[in-house]
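Asker: Generate coordinates for the sequence data below:
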Amino acid sequence: MTELEAFIDHWTDDSNGVKKAFLRFKSVLEGLCEVSVSFVPRPPASYSLRAEPPRGRPVITMVDVASLDGEKFLSVCFYADTITDPEERGDLIPGGLLSKDGYCFDVDSDEDNVVSYVEARIFEAAAAFSLSEDDTCAEVDVND
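Answerer: Next up, the predicted model:
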């Protein structure tokens, strides 16, 4: 069992559906062509999925699982120049993504309109890296 599988398996308290949202984002990231998805645990601060492109910057997006007062939430961050935020749901964080300006979106449930909005940002960021979703992509690296 990989570290990621163990993390998911031990995540049992999910009354708000945050785990469900995390698994949906994981599936979306794994469906992007040429993207490697790695898991970077930094207990107890956060646990991150990182979508790494084959060229250019180190990541397309980071999906962090964090806790606040015992409640888990996701912080999904992108480089500021790779996405738009037409509904102004994200927070611009100067130097917030690997020392570059980033947009971060907090997800504290599996509410479809929130998850779908962030999912659209994932596809937008992938397009900025000239990557696409492709059902024929079978080779995705998930590092433990």
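
Asker: C-alpha only now, for contacts and for neighbours.
Answerer: Noted.

Asker: can you give me the helices for this protein?
Answerer: 3-10, 18-30, 112-128 (DSSP state H).

Asker: quick one more, to check against the first:
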Amino acid sequence: MKEIDAFLDDWKDNDTRTKQAFIEFRDHILTMEDVTCEFIARPGVSYSLRPRHKNQTGRDLFAMADIIDDDPSNRWLSVCFYEDMITDPDEEGDLIPEGLPGGADGYCFDLDEYDEKAVNYIKERLNDAYRSAKG
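Answerer: Next up, the predicted model:
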């Protein structure tokens, strides 16, 4: 994924370490079997990594790991999932009614700074979504 690598090379992280969190999410997704990723760049708005399992039908993704680019010097992350593809036992996510592609309800988990516990919690949600997507 040359485009995402070039973006990450140019991203100057700050003390919030959101770049580190995003790289951990990306690397976690890349370990998943039979998954392809689309990278959608909308400078000034967001950069979005969208994984899809080869067995998925009806949906083009099982998660969206977005880098919110409203302030390039202070980017933050929003990782979103379809409501019916994950669990949220600690109720950390924000319900987003009709906020995902296809007008589906979803949950988003926002990070404005690196937090190991939150990163690991979101990785578990990625695992949930992956299991749901592969059938």
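
Asker: care to give me the TM-score?
Answerer: Comparison of the two superposed chains (TM-score structural alignment, normalised by the length of the second structure) gives a TM-score of 0.90, and 131 aligned residues with a CA RMSD of 1.5 Å.

Asker: quick one on the thing from earlier: indicate which one of the helices of the first structure is closest to R55 of the first structure.
Answerer: Proximity to R55 of the first structure (CA to CA) singles out helix 112-128 among the helices of the first structure, at 11.9 Å.

Asker: Trace the closest one over to the second structure and give me the residue numbers.
Answerer: Alignment of helix 112-128 of the first structure against the second structure: residues 116-132, by TM-score structural alignment.

Asker: hang on, the earlier thing: so which of the helices of the first structure is nearest P54 of the first structure?
Answerer: helix 112-128 (11.3 Å).

Asker: Comparing the closest one with the second structure, how large is the average distance?
Answerer: In the superposition with the second structure, the average deviation recorded for helix 112-128 of the first structure is 0.5 Å (mean CA distance after the TM-score superposition for the first structure).

Asker: Check which residues of that helix are buried.
Answerer: Using 16 or more other CA atoms under 10 Å as the burial criterion, the residues of helix 112-128 of the first structure that qualify are 114-115, 118-119, 121-126.

Asker: So which elements touch that helix?
Answerer: helix 18-30, strand 100-107 (3 or more CA pairs under 8 Å, 6 or more residues apart in numbering; DSSP states H and E).

Asker: Pull the residues that contact that helix.
Answerer: Outside helix 112-128 of the first structure, the residues within contact range by CA atoms under 8 Å, 6 or more residues apart in numbering are 21, 25, 28-29, 32, 60-61, 76, 78, 82-85, 105, 107, 132-133.

Asker: Drop anything exposed from these.
Answerer: 21, 25, 29, 32, 60-61, 76, 78, 82-83, 105, 107, 132-133.

Asker: Just flag the most distant two among the residues you listed.
Answerer: So for these, where distance means CA to CA, the most widely separated pair is V107 and S132, at 23.6 Å.

Asker: which non-adjacent residue is nearest the residue most central in space within the first structure?
Answerer: Nearest residue to the geometric centre of the first structure (CA atoms, centre = their mean): V63, 2.8 Å. Residue nearest to V63 of the first structure in three dimensions, not counting chain neighbours: V76, with 4.5 Å by CA to CA, 6 or more residues apart in numbering.
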